[in-house]
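Trainee: Mind looking at a prediction? Sequence and model below.
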Amino acid sequence: MTLLPILLVAVVLVFAIVRPRGLPEIVIAGPAAVVVLLTGVVTLDEAREELTSMAPTVVFLVAVLVLAHAADALGVFRWVSQILQQKSLADPHRLLIYVFGAAALTTAVLSLDATVVLLTPAVIAAARSIGASPRPHSYASAHLSNSASTLLPVSNLTNLIAFAATGLTFLHFTALMALPWVVTIAVEYLIFRLFFRSKLVRSENTEPPASETSSPAPSLPLAVIGLTLVGFAVSGFFGIEPAWIAVVGASVLGAIALARHRTTAAKMLYAADLWFCAFVLVLGIIVAGVANGPVGEWIAQILPGDTSYGSLLFVAVVAALASNLVNNLPATLLMIAALGTGAPPGLVLAMLIGVNLGPNLTYVGSLATMLWRRVATSAGAPPTLATFTLLGVITTPLTLLAAVSALWLVI
């Protein structure tokens, strides 16, 4: 029975990578969860506890996907694409700078799902409009959806899961993670400039983009998004889960989009990607079989309990490796259980750096990367495994080292 949950996790993740015939991940994850329950690897009580703990996270995911869809329907990301084109001055290098800024801010404020689902097509369109290869800019969206998601408790589902374990307030969490966030983005940018230097050129046969009249900023949608972010910041003072703030924001912006006939209820439901959300829940049950077994016990034994530089780096590396083995959401649950209650906040934050930056190494490292593959392919710029892996091998160790060093300096 010890090997069964490990094998099931492997099968589910391989299926998630390949996605034969475009089938959703739940097609294999559902039966795998039934197997772990029928064999007693995970009890019904453990499964119920897992679903209960993951429910707010999944509610948040649904709300943010709907919020991002409504923002897109109301022209927010079309406006962003226009700004990127204008500010780039038809220079691919300059466009990359603005893409990094847009991706970092979108990830931090609207969460990584908005970056991969909605900013990626805007970035690809902006690159093509100036006759540049969309590849560097598309990969930047993917990487920053992970590595720029450390700033706010609401920037990533992993942050939401671990936030309570830190014992920190929203603002204190943000203050501690600000320097690691900035350092990580800077290191990523320098590597991208070197790695894609041959791609950051315009096609010789491409005419300069025609100047277009600037469309006004979608002020009302931007205001709703801003108020939603404020709601996240103050929710902790009132004991309100960030997920419910996201639900309110999504409801308001969705109602505006519906009233203006910019979308339909069916499109909003499709944007929620309920099959994918079900996969998130089911995956937690499958991985619980690993967390509750010898593997989880072994990880708990090897993790340190102090916040020395070596300990922070070790926890981040273990978390990064775990995220690439079982995906970053289950890895977060596994690591929190292994660290135990009362773990120093610094260790929990180091773990978050690992599970957020580590997924840039492989396709299965994060749910965001899986979504990005679909979106980029649909936008006509399919990623390649070789490029993604090579870029990840270079960036992941360096960003982990830089971010942990910054965290150590802060705490």
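Mentor: Now that the structure is in, tell me what you want to look at. As the structure is a prediction and not an experimental result, all values here were calculated from the model.
Trainee: from here on, contacts and neighbour counts on C-alpha atoms
Mentor: Will do.
Trainee: Tell me where the stretch 51-200 of the chain has helices.
Mentor: For the stretch 51-200 of the chain, helices defined by DSSP state H, counting those that start in this stretch occupy the ranges 76-88, 92-110, 112-114, 120-129, 135-147, 157-166, 170-195.
Trainee: Stretch 289-306: which residues count as buried?
Mentor: Judged by neighbour count using 16 or more other C-alpha atoms under 10 Å, the buried positions of stretch 289-306 are 289-293, 295-296, 299-300, 303-304.
Trainee: quick one: which of those sit in helices?
Mentor: In helices, judged by DSSP state H, the following of these are found: 289-291, 295-296, 299-300.
Trainee: farthest pair in those residues?
Mentor: For those, the maximum inter-member distance is 15.2 Å, found between G289 and A300 (C-alpha to C-alpha).
Trainee: returning to what we had before: and the ones in helices among the buried residues of stretch 289-306 as a markdown table, adding distance to R374?
Mentor: As requested, those are arranged in a markdown table below (distance: C-alpha to C-alpha, whole Å):
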| residue | distance to R374 |
| --- | --- |
| G289 | 29 |
| V290 | 28 |
| A291 | 29 |
| V295 | 32 |
| G296 | 32 |
| I299 | 33 |
| A300 | 35 |
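Trainee: Wait, a helix at A217?
Mentor: No: assessed by DSSP: H, G, I helix; E, B strand; the rest coil, A217 does not belong to a helix; its assignment is coil.
Trainee: need the next SSE after the stretch of helix or strand L347 belongs to, C-terminal direction.
Mentor: Using DSSP states H and E, L347 falls within helix 345-357. If you walk from helix 345-357 toward the C-terminus, the next helix or strand you reach (DSSP H and E) is helix 367-378.
Trainee: and here's the other structure:
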Amino acid sequence: MPVSTLLRETVAVAALLALLVTAWRHLGPRGEAAAALLTSAAVLAVGAVSPSDAGDALERLAPVVLFLAAVLVVADVCGRAGLFTVAATRVARFAGDSPVRLLVGVAVLATVVTTVLSLDATVVLLTPVVVAAALRRSASPAPGAWLCLRLANSASLLLPVANLTNLLAVPDLDVGFLGFARLMAPALVVVVAAEWACARVQFRRELRPAATAATAAAVGTTPAPDPEATAEEVPLARLPLVVVALMLAGFAIGSPLGVEPGWIAAAAAVVLAVWAGRRGLLVVPDVVRAAQPSFALYVLGLGVVVAAVATSGPGDAVRHLVDAVVAGADPAAPGLLTLLGVAAVATLVANLVTNLSATLLVVPLVAPLGDTAILAALIGLDAGAGLTYSGSLANLLWRRTLDGTAAATGLAAFHRRSLVATPIVVALAVATLWATARVLG
């Protein structure tokens, strides 16, 4: 191998590792921005990626980053308006003194928030509220917090806008917004049921009445005998609900017209930011912080670096792995084993280099097999990303959000639970997708 080639590949891999470490260590906005700029400059400087390829990567990512920034503002305003608190309070009221019913309510709530406002809202904004609601009920906060994380990844299957990985794959898909939802809806139902069942079994001790009493003693409270009397009443702001509903409708209407979801989300973000500003809920710097421009820059830098890695040794390894899995598959109708193999590869790569990086590597390779294969890959990239902390940036955000709280989860416990649940969920989701594709033709 020529020295120049070795240098290019070494720099590309080192740049990707540097970005992954940045995510793991959470170096803050300045650290994220600096890492994105330095690594992108490095791979361009040594020729690991050409300016034209880097430009193509940025062009592909630009609409995704616009959507990301806008939906983060939408979610932030919803949080400031108390929507998550109201929802969690009503779930707690529904549950009464039953931890199992509380877990059912959390599953429904986490699925809705993930589907409508994306997985980051579930991890950063909903999870702390669910933890607080559980503690108010003198229940262990761990089951609800865990299910929020699991469904932040797994429940992002339904809509293209629920996960950045889905948006990155949309250009390779031949289905619109509603077509995506139609194919993935049965898989979502199966996934949510499977995630709830796994959490119910894995946290069976915490969900017993005796555990509720122990939690009450630990936090210095007693179980509430009357949920109606103790549920915290929070006024419900209706405009954010209306705007979010219109935003979703806009996604469905705009998709066949070629309107990028980012522009629709941006319009919703502007309306909500103005509304919240007039009510004193935020000021302009709050809007900028909510949009997380440093993270948007990080995603763009990641795209440039992954474009460099795709033409290096690791990229070739992924290509050979995908080729081995899809060898002999019928492009018109890939079989169940092929789809399971695609999802397994996507899961593996996602947990090595995060699902955002894996999407850019894997999806173009399976695209020749058609929509069903791409959707199977997304199951691995979404639900499969919960296998390890490194599988999804949402996993790392969840860990930081709960650090130091009663719901914090250690590395051993995290991986012990996820290594059991993730293969079950991914396999069931892929089998359901395969069956759905056969029925719908």
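Mentor: That came through fine. This structure is a prediction, so every number in the text was calculated from the model and none was measured.
Trainee: And the TM-score between them?
Mentor: Here the TM-score for the pair of chains, by TM-score structural alignment, normalised by the length of the first structure, is 0.94; 410 aligned residues with a C-alpha RMSD of 2.0 Å.
Trainee: returning to that earlier point: which among the ones in helices among the buried residues of stretch 289-306 of the first structure gets closest to V14 of the first structure?
Mentor: Looking across these and measuring by C-alpha to C-alpha, the closest to V14 of the first structure is V290, at 16.9 Å.
Trainee: Surely the closest one and P5 touch.
Mentor: Yes: with contacts defined as C-alpha atoms under 8 Å, V290 of the first structure counts as touching P5 at a distance of 5.8 Å.
Trainee: Which secondary structure state does S211 of the first structure sit in?
Mentor: Following three-state DSSP, the label given to S211 of the first structure is coil.
Trainee: roughly how far apart are it and F15 of the first structure?
Mentor: With the distance defined as C-alpha to C-alpha, to the nearest Å, S211 of the first structure ends up 45 Å from F15 of the first structure.
Trainee: next one: V318 of the first structure
Mentor: As for V318 of the first structure, its distance to F15 of the first structure is 24 Å (criterion: C-alpha to C-alpha).
Trainee: What of A379 of the first structure?
Mentor: For A379 of the first structure, the distance to F15 of the first structure - C-alpha to C-alpha - is 23 Å.
Trainee: The two: which is more packed in?
Mentor: Under the criterion of other C-alpha atoms under 10 Å, the comparison of A379 of the first structure against F15 puts F15 first, with 18 against 14.
Trainee: Which secondary structure element is home to that one?
Mentor: Secondary structure assignment for F15 of the first structure, by DSSP H and E: helix 3-18.
Trainee: Kindly report the same for A252 of the second structure.
Mentor: Here A252 of the second structure sits within helix 238-257, counting by DSSP H and E.
Trainee: Alignment lookup: V287 of the second structure to the first structure.
Mentor: When the first structure is aligned by TM-score structural alignment, V287 of the second structure is paired with M268.
Trainee: Enumerate every residue touching the closest residue to its match other than its chain neighbours.
Mentor: Nearest non-adjacent residue to M268 of the first structure, counting by C-alpha to C-alpha, 6 or more residues apart in numbering: V66, 6.0 Å away. Contacts here follow C-alpha atoms under 8 Å, 6 or more residues apart in numbering; on that basis V66 of the first structure touches 250, 254, 268-269, 271-272.
Trainee: Just give me the closest of those to G342 of the first structure.
Mentor: Out of the contacts of V66 of the first structure, the member with the shortest distance to G342 of the first structure (by C-alpha to C-alpha) is A250, at 34.1 Å.
Trainee: mind listing what the aligned residue in the first structure for V86 of the second structure touches?
Mentor: Structural alignment (TM-score structural alignment) places V86 of the second structure against W79 in the first structure. Listed by C-alpha under 8 Å, 6+ apart, the contact partners of W79 of the first structure are 215, 217-218.
Trainee: again with P359 of the first structure
Mentor: For P359 of the first structure, the contact set (C-alpha under 8 Å, 6+ apart) comprises 146, 320, 323-324, 327-328, 365-366, 369.
Trainee: Map it onto the second structure.
Mentor: Aligned counterpart of P359 of the first structure in the second structure: A385 (TM-score structural alignment).
Trainee: Quick check: the nearest residue to that match once chain neighbours are set aside vs T311 of the second structure, distance?
Mentor: The spatial neighbour of A385 of the second structure that comes closest, neighbours along the chain excluded (C-alpha to C-alpha, 6+ apart), is G391 at 4.3 Å. Note on G391 of the second structure: its distance to T311 of the second structure, by C-alpha to C-alpha, is 22 Å.
Trainee: ditto for A216 of the second structure
Mentor: From A216 of the second structure over to T311 of the second structure the distance is 56 Å, taken as C-alpha to C-alpha.
Trainee: what do you get for A211 of the second structure?
Mentor: As defined by C-alpha to C-alpha, A211 of the second structure lies at a distance of 53 Å from T311 of the second structure.
Trainee: Does G313 of the second structure touch T10 like I think?
Mentor: No: counting by C-alpha under 8 Å, no contact exists between G313 of the second structure and T10, whose distance comes to 9.3 Å.
Trainee: For the residue sitting nearest the centre point of the first structure, which residues are in contact?
Mentor: With distances taken as C-alpha atoms, centre = their mean, the residue of the first structure nearest its centroid is L112 (3.9 Å). L112 of the first structure makes contacts with 106, 145-146, 149, 155-156, 368, as judged by C-alpha under 8 Å, 6+ apart.
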